[in-house]
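Engineer: Below is the sequence, then the predicted model.
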Amino acid sequence: MKDNSNIEVVIIGHTDSTGPEEYNQVLSEKRAQSVVNYLTDNGVKKDRLEYVGKGETEPAYPNDTKENRSKNRRVNFKVER
């Protein structure tokens, strides 16, 4: 992002389905926010970043095993421009 100042990114936090849905929503938002904090602490301008939490609504894998649940606890980056 430092090399290409035109890029804007949405940081998307996810969780597995363990625990209450409301808790997972907040956790996914905090997960995404922590990535935004890291990037801004390392020189990326905050106005180039947006974040959103998806909670447990968009699993990448079925939440049927410990391994799959760990894969669903993730952050994705979506380049907007």
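Structural biologist: Arrived safely.
Engineer: CA atoms for contacts and neighbours, from now on please.
Structural biologist: Will do.
Engineer: Once you drop chain neighbours, what's closest to A60?
Structural biologist: For A60, ignoring the flanking residues on the chain, the nearest one in space by CA to CA, 6 or more residues apart in numbering is N72 at 5.8 Å.
Engineer: show me the residues around the residue sitting nearest the centre point of the chain that make contact.
Structural biologist: Relative to the mean C-alpha position of the chain, the nearest C-alpha, by CA atoms, centre = their mean, is the one of G13, at 2.3 Å. Counting by CA atoms under 8 Å, 6 or more residues apart in numbering, G13 makes contact with 28-32, 51-55, 73-76.
Engineer: and here's the other structure:
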Amino acid sequence: MVKIGYNEALSLKRANSVADAWAEGAHVPRSNLVTRGLGKKYPIASNDTAAGRAENRRVTVVISTP
């Protein structure tokens, strides 16, 4: 069993919230959406400032086809 940290759990919760809303609003089966919580692994801004940390709290959507 893999134990995930606080940031990863929070990141996954954020991603799941977006996926749940998208599935409901777009009438897409939730089982068709895959989510991952990456925590602090891939920042796009510096975590040294409040503005940078706010920018790093995000969800990225990737659409792929089979």
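Structural biologist: Ah, there it is. Remember, it's a predicted structure, so these values are computed and weren't measured experimentally.
Engineer: Drop the TM-score for these two in here.
Structural biologist: The TM-score (TM-score structural alignment, normalised by the length of the second structure) is 0.83; 61 aligned residues with a CA RMSD of 1.4 Å.
Engineer: circling back to that earlier point, which of the contacts of G13 of the first structure fall in strands?
Structural biologist: Among these, the members falling in strands (DSSP state E) are 51-53, 75-76.
Engineer: so where does the counterpart of D20 of the second structure in the first structure fall, helix or strand?
Structural biologist: Alignment note: D20 of the second structure maps to N37 in the first structure; criterion TM-score structural alignment. Per DSSP states H and E: N37 of the first structure is located in helix 21-41.
Engineer: Buried ones from the ones in strands among the contacts of G13 of the first structure, can you make that a PyMOL selection?
Structural biologist: A single PyMOL command selects the buried members of those (16 or more other CA atoms under 10 Å):
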select buried, resi 51+52+53+75
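Engineer: ok now stretch 57-66 of the second structure, how far from the chain's centre?
Structural biologist: Taking the mean of its C-alpha atoms, stretch 57-66 of the second structure sits 9 Å from the chain's own mean (CA atoms, centre = their mean, to the nearest Å).
Engineer: Distance-wise, check the counterpart of V52 of the first structure in the second structure relative to V62 of the second structure.
Structural biologist: Structural alignment (TM-score structural alignment) places V52 of the first structure against R36 in the second structure. Distance, R36 of the second structure to V62 of the second structure, by CA to CA, to the nearest Å: 11 Å.
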